[in-house]
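Need the 3D shape of this:
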Amino acid sequence: MKWLIFIIILIQTGYRFILDSIKNKQRKKPLPVEVSDIYDQKRYESFLSYEKDYGHMKLCNRLFILLVYAFYLFSPFLSYIDRLPLNVYTRFFVTLLSISLINRVVSICFDYYATFKIEEKYGKNKKTISVFIKDEIVETVLDLVLSFILYLPCLYILEHIERWTHHFSITYIQSLVLCLGLLGISFILYLIVLGISYMYLRVQYTFTELEDNELRHKIEELMKDCPKKVKHIKVYNESKKSTGKNAFLLKMLWYKEFGIADNFLDENSEGELLAVLSHEIGHLKHKKNIFNYMKYIVLCILFIFVVYMIPHGELCIVLSERALKSFGLIHMNYDLIFLCLSIIISPIMYICSLYMNYVSRREEYEADDQAVHNGYGEELITTFKRISSDELIDIYPADFIEYTSYDHPGMYHRIKHIQEEMRNRKP
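Have a look, this model is predicted:
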């Protein structure tokens, strides 16, 4: 089992190196006319240097992750924890937190290098050391809180489900009722995670309601025929951390708000801001289609599979025992089981992500069409070009990279689509 897991990890790492090779080969090609004016020669050289610096850092990061997995799988680490007098809950969290601590410490080192070496080198960083430390502490604490909130109920359910089902001697109807109850618990956990994520965003930035002025009235005018109104339009202080310019729509069930970076408000024109918000309003107006419903069909199939598997839970127990035995463990260690499961199903999840990314790209094109419909097509193109140059974005990714890795269209295809839509709408 351990060698199967490690081979899958090696294949995934090798695949990422292949993707990097495709990216580097693509960057040697001349830029198409649609995006050729985004970078002048000097700025494009800065982009290539920027990507090269990040490429070196990513290489080191991947090699380190590979070493962590090798340590986890082949060292006596798991056996040592197995011999400790711990119950199933403390054993899980000791294992999880030990590996997480190693990953977190090294992650902070890479984040520091990326922020104060790479981003600073290219004039993109505005963080101070104190802000960086605060962000890292908040993120670490949040990760720990979310780990306990999400994993503790899962462990409790897994530990008691055999007793609840009388050693899995239940009918499919009873299994359905049990799964519906678990689905309700999952929904409550989802709401808790949403709430914590929202609080995290508020800790990271200061949000201020946009004053009642002409700009706000124009934004509200864009939403006049929108079935879902956004009541809150807020400006957040991105300028204290970076030169990034962004405007986004935050959707949390019944709550919606626009977030506008102060950098965007200060440095871009009003038309460019309205173009981006028209795009976000396009997402609000989006109507479900067959591609969206396919996601729900897959979730329904997964739910039916779980309902079917619960009365046959002995199979899962046998597989878990074999996995533990292959690592020489006596006691249950759910962290290892979760790792094995996540690695084994990762190829399936990757295939699913291809479809999800495809649907997401279609929705982005549709939202761009809304900006064109509102008369802001040129402003949207101008915004994309300016942000691409400022942020050193890869504007001409290889088609294979875009189709397999991007949940938004690449800048070349995106600008080309907007230009075609503008031509089609001309009388």
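
rest of the way, CA atoms for contacts and neighbours
Noted.

pretty sure Arg91 contacts Leu155?
No - counting by Cα atoms under 8 Å, Arg91 stays clear of Leu155, with 11.2 Å between them.

The two - which one has more neighbours?
Using other Cα atoms under 10 Å as the criterion, Arg91 and Leu155 rank with Arg91 on top: 22 against 15.

That one belongs to a helix?
Yes - counting by DSSP: H, G, I helix; E, B strand; the rest coil, Arg91 is found in a helix.

From the contact counts, what lies against the helix or strand harbouring Glu120?
Assigned by DSSP states H and E, Glu120 belongs to helix 120-121. Contacting helix 120-121 under the criterion 3 or more Cα pairs under 8 Å, 6 or more residues apart in numbering; DSSP states H and E is no other helix or strand.

how far does it sit from the chain's center?
The chain centre lies 25 Å from the centre of helix 120-121; the measure is Cα atoms, centre = their mean, to the nearest Å.

again, but for stretch 326-337
Put simply, stretch 326-337 sits 29 Å off its chain's centre (Cα atoms, centre = their mean).

Can you get me the start-to-end distance on it?
Using Cα to Cα, to the nearest Å, the end-to-end distance of stretch 326-337 comes out at 12 Å.

How about stretch 26-41?
Start-to-end, stretch 26-41 (Cα to Cα) is 17 Å.

got the buried residues for it?
Gln26, Leu31, Val35, Ile38, Tyr39 (16 or more other Cα atoms under 10 Å).

now do stretch 143-155
Leu146, Tyr151.

Following the chain past the helix holding Glu120, name the next helix or strand.
That would be, after helix 120-121 and using DSSP H and E, helix 129-164.

Now do that following helix: which elements does it pack against?
Using 3+ Cα pairs under 8 Å, 6+ apart, the elements in contact with helix 129-164 are helix 88-113, helix 172-204.

Please name the residues that touch Glu34.
Tyr412, Ile415, Lys416 (Cα atoms under 8 Å, 6 or more residues apart in numbering).

element containing the first one?
Spelled out, that is Tyr412. helix 411-425.

In a markdown table: the buried residues of stretch 26-41, plus distance to Leu182 and secondary structure.
Converted to a markdown table, those look like this (distance: Cα to Cα, whole Å; DSSP: H, G, I helix; E, B strand; the rest coil):
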| residue | distance to Leu182 | secondary structure |
| --- | --- | --- |
| Gln26 | 47 | helix |
| Leu31 | 52 | coil |
| Val35 | 50 | coil |
| Ile38 | 51 | coil |
| Tyr39 | 52 | coil |
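
To compare with the earlier structure, here is another sequence to fold:
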Amino acid sequence: MDSDQILYLIIGITVFDFVFNKVLGILNNKSSKQPIPASLEGIYDEEKYAQSQRYQRTVFRFSLISSTFSFLVMLAMLWFGVFGWLDGIVRSLAPMEYLASLYFFGILFFASDLMGIPFDLYGTFVIEEKFGFNKMTWKTYVIDKIKGWLLILIIGGLIAAIFIFLVAFFEQNFWIYFWMVAAAFMIFINLFYTSLFIPLFNKLTPLQDGSLKEAITQYSKGVDFPLNNIFVIDGSKRSSKANAFFSGLGKKKKVVLYDTLIDNHSEEELVAVLAHEVGHYKKKHIIWSMILSVAQIGFMLWVLSQMIFSTEVSWALGANSTSVHINVLAFGILFSPISTVIGILMNLLSRKNEYEADEYAVKTYKREPLITALKKLTSDNLGNLTPHPAYVFVNYSHPSLKQRIEAMEAVK
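Below is the predicted model of the structure:
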């Protein structure tokens, strides 16, 4: 393919991706207007369900505006060769060709992030505030943003520098060595996420001694799950929404409960949520998800290696010569249809894992507390009770609430 054909292909994929996601969003938005399913009655009263539907509509409309803005900016940059123009600027500033790649990615990241700040502020301090979710102060927002930028500069810059070095040194075989780096980084993050990264933004405190800790410890011993690291995170610092998650491997494994989750749920419900997380561990979902993610990265890097030195791809985006960073950017767009298919397959697997974790919790603990906990979480977060099946199929990593409850009720 010549450079013009590649440009048209890139633009075509960008347009298709936007239209595909907007159609799914419109279907899901319409689906959210349905009455409460009979099996889910009691989660909302009439007034709160109307509020939930308003929240879903408001979020969708805002996402439509923000994503359309991003789409139009990207189209303009592709059509008018802005990426090629930026490539020329960074090459004139950089003493070395591959240092230009660092400048290029850095400028694009910060420009994109700065453009997104007004939308982020509106979403947080207007929409989330209006519906009673936002607990973040302006000070916290600014500090979070600065910390995030510093992390990107340090960690992102280091990874980008390693990538560029490996491309320069090993050329087309770079993907093998960077795959190793990426795999090691993923394992490192999984092991140390809660101990190194979360404390930069949130306060983690060990769960205090008491009846809840005793109930959790008793359940854990009953299913042969040695757990000493139970932490509470101050999620209420930013939002009233609740969550819980499991992190780490081996002795580094930790269960983290949001303080909002503890405040709004009974002890039985909290143990049931923990039982679900233990189910993921017992079924080896975390390890298999990591293995598949590493395999996915390897495949993606191999595909990238086939086009990273393509002169035609560089020309397609307006560069005057072969440009590694331009080609990486083009690859991100060209790979998106494959990425979408992979994402759908990973979501299918993720939903299967959620069913299995629910089943484990039902069999090793109790059915009703977990169902009640999920209903409360949905109600407190103004969740959509009637998502469109196509939207669930493509985007949901968890089954819908209705599907989860029906599956749990069918467990013998």
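
Quantitatively, what TM-score do the chains reach?
Scored against TM-score structural alignment, normalised by the length of the second structure, the superposed chains reach a TM-score of 0.88; 402 aligned residues with a Cα RMSD of 3.0 Å.

sorry, back to before: pick out whichever of the buried residues of stretch 26-41 of the first structure sits closest to Lys218 of the first structure.
Nearest to Lys218 of the first structure among the buried residues of stretch 26-41 of the first structure, counting by Cα to Cα, is Ile38 at 28.6 Å.

Which residue in the second structure aligns with that closest one?
Under the alignment by TM-score structural alignment, Ile38 of the first structure pairs with Ile43 in the second structure.

Gly88 of the second structure: what's it in contact with?
Gly88 of the second structure touches Ala319, Asn320, counting by Cα under 8 Å, 6+ apart.

related to what we said a few turns ago, overlap between the contacts of Glu34 of the first structure and the second structure?
Contacts from those that recur in the second structure, judged by both residues aligned by TM-score structural alignment, their matches' Cα atoms under 8 Å, are Tyr412.

For the contacts of Glu34 of the first structure, pick the one with the most neighbours.
Ile415 leads these on contacts (other Cα under 10 Å) with 24 neighbours.

Alignment lookup: that one to the second structure.
Match for Ile415 of the first structure (TM-score structural alignment): Ile405.

which residues does its match contact?
Ile371.

The closest residue to Phe74 of the first structure other than its chain neighbours - how many residues pack around it?
Nearest in space to Phe74 of the first structure, with sequence neighbours left out and distances taken as Cα to Cα, 6 or more residues apart in numbering, is Lys2 at 7.7 Å. Lys2 of the first structure sits with 15 neighbouring residues when counted by other Cα under 10 Å.

One more: Gly123 of the first structure?
Close neighbours of Gly123 of the first structure, defined as other Cα under 10 Å, add up to 12.

excluding its backbone neighbours, what's nearest it?
Per Cα to Cα, 6+ apart, closest to Gly123 of the first structure is Thr243, 8.0 Å.

How about Leu222 of the first structure?
Nearest to Leu222 of the first structure is Ser278, by Cα to Cα, 6+ apart, at 6.9 Å.

any idea which element the one you found lies in?
Using DSSP H and E, Ser278 of the first structure sits in helix 270-284.

how big is the offset of that helix relative to the second structure?
Mean deviation of helix 270-284 of the first structure relative to the second structure after superposition (mean Cα distance after the TM-score superposition for the first structure): 0.8 Å.

The second structure: matching residues for that helix?
By TM-score structural alignment, helix 270-284 of the first structure lines up with residues 267-281 in the second structure.

which outside residues touch the matching stretch?
212, 215-216, 219, 225, 244-246, 255, 261-262, 286, 353-354, 356-358, 360-361, 364-366, 369-370, 372-373.

Which residue ranges of the stretch 251-400 of the first structure form strands?
Secondary structure of the stretch 251-400 of the first structure, counting by DSSP state E, counting those that start in this stretch: strands at 255-261.

re the thing from before, which residues sit in contact with the alignment partner in the second structure of the residue nearest to Phe74 of the first structure?
Aligned by TM-score structural alignment, Lys2 of the first structure pairs with Leu7 of the second structure. Counting by Cα under 8 Å, 6+ apart, Leu7 of the second structure makes contact with Leu78, Val313, Ala316, Leu317.

What residues of the helix or strand containing Leu7 of the second structure count as buried?
Element membership for Leu7 of the second structure, per DSSP H and E: helix 3-31. Buried residues in helix 3-31 of the second structure, defined by neighbour count with 16+ other Cα under 10 Å: 3, 6-7, 9-11, 13-14, 17, 21-22, 24-29, 31.

ditto for stretch 180-194 of the second structure
For stretch 180-194 of the second structure, using 16+ other Cα under 10 Å, the buried residues are Ala182, Ala183, Ile187, Ile189, Asn190, Leu191, Phe192, Tyr193, Thr194.

Out of the residues you listed, which is nearest to Gly84 of the second structure?
For these, the nearest to Gly84 of the second structure is Ala182 (28.0 Å; Cα to Cα).

Can you find the partner of that closest one in the first structure?
With TM-score structural alignment as the criterion, Ala182 of the second structure lines up with Ser186 in the first structure.

same check, this time on Gly343 of the second structure
So, by TM-score structural alignment, Gly343 of the second structure is matched to Ser353.

residues in the second structure matched by the helix holding Glu120 of the first structure, start to end?
Under TM-score structural alignment, the match for helix 120-121 of the first structure is residues 129-130.

And that stretch against the first structure, how far off on average?
Mean for stretch 129-130 of the second structure is 0.8 Å (mean Cα distance after the TM-score superposition for the first structure).

which residues are contacting that stretch?
Contacts of stretch 129-130 of the second structure (Cα under 8 Å, 6+ apart): Lys135.

try it again with 10 Å
Tyr55, Tyr122, Gly123, Thr124, Lys135, Met136, Ser239 (Cα atoms under 10 Å, 6 or more residues apart in numbering).

got it, and stretch 101-111 of the second structure?
83, 86-91, 93-94, 98, 100, 112-116, 149, 152-153, 156-158, 160-161, 164, 323-326, 328-329.

For stretch 321-331 of the first structure, buried residues please.
For stretch 321-331 of the first structure, the neighbour count (16+ other Cα under 10 Å) marks Glu321, Ala323, Leu324, Phe327, Leu329, His331 as buried.

Can you lay out those residues as a markdown table showing distance to Ile310 of the first structure?
Converted to a markdown table, those look like this (distance: Cα to Cα, whole Å):
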| residue | distance to Ile310 of the first structure |
| --- | --- |
| Glu321 | 17 |
| Ala323 | 19 |
| Leu324 | 21 |
| Phe327 | 26 |
| Leu329 | 25 |
| His331 | 22 |
